[in-house]
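Asker: 3D model of this:
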Amino acid sequence: MVIIGVALLIFGPKKITKIGATLGKPLRGFKDEIHFFGDEYFNDKN
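Answerer: A predicted model of the protein is given here:
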């Protein structure tokens, strides 16, 4: 909580939203790829 508060003070709420979106998109893509390949792996084993 303290880190979030300090980040808000330093960057401001608009910049934090932009940073979150910039970091979130690649992480979501990575997560989706892991699920895709995991599903294919388990489907091939059966």
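Asker: Going by C-alpha atoms from here, please, whenever you check contacts or count neighbours.
Answerer: Noted.
Asker: quick check: longest helix of the chain.
Answerer: If you go by DSSP state H, the chain has its longest helix at helix 13-45.
Asker: Buried residues, it. List them.
Answerer: When burial is assessed from 16 or more other Cα atoms under 10 Å, helix 13-45 yields the following buried residues: Ile16.
Asker: Distance from the chain centre to that helix, please.
Answerer: Centre-to-centre, helix 13-45 and its host chain are 6 Å apart (Cα atoms, centre = their mean, to the nearest Å).
Asker: same check, this time on stretch 2-19
Answerer: 17 Å.
Asker: Here is a second sequence; please produce its structure as well for comparison:
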Amino acid sequence: MIGGLGIWELILILGIVLVVFGANKLPEIGGGMGKAIRNFKRATSEPDEIDVTPKEKVTEKTDKKDGDKPE
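Answerer: This is a model prediction of the structure:
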């Protein structure tokens, strides 16, 4: 039993899929699903891409007088 589905339920589902999509399309659908699952696993296991380029150094003037407007 897979997830609460018995063998007869699986056969019925596969029969409906065969009728709806046809025998010629099933390998394409299976291949597409395999690629999608593989890409999903790869995306979840890879670390997030971060920007490692150095940013411009930001310097502030320390000799501001009271009343000077910020630049």
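Asker: what's the TM-score here?
Answerer: Comparing the two superposed chains by TM-score structural alignment, normalised by the length of the first structure, the resulting TM-score equals 0.55, with 37 aligned residues with a Cα RMSD of 1.6 Å.
Asker: Distance of the aligned partner of Lys15 of the first structure in the second structure relative to Ile37 of the second structure?
Answerer: For Lys15 of the first structure, the aligned residue in the second structure is Lys25 (criterion: TM-score structural alignment). Using Cα to Cα, to the nearest Å, we find Lys25 of the second structure at a distance of 18 Å from Ile37 of the second structure.
Asker: Which residue in the second structure aligns with Ile34 of the first structure?
Answerer: By TM-score structural alignment, Ile34 of the first structure lines up with Thr44.
Asker: And its match, how far from Arg38 of the second structure?
Answerer: Taking Cα to Cα, one finds Thr44 of the second structure at 10 Å from Arg38 of the second structure.
Asker: burial of Phe11 of the first structure, as a residue count?
Answerer: For Phe11 of the first structure, the count of nearby residues is 12 (other Cα atoms under 10 Å).
Asker: same check, this time on Gly22 of the second structure
Answerer: When counting by other Cα under 10 Å, one arrives at 11 neighbours for Gly22 of the second structure.
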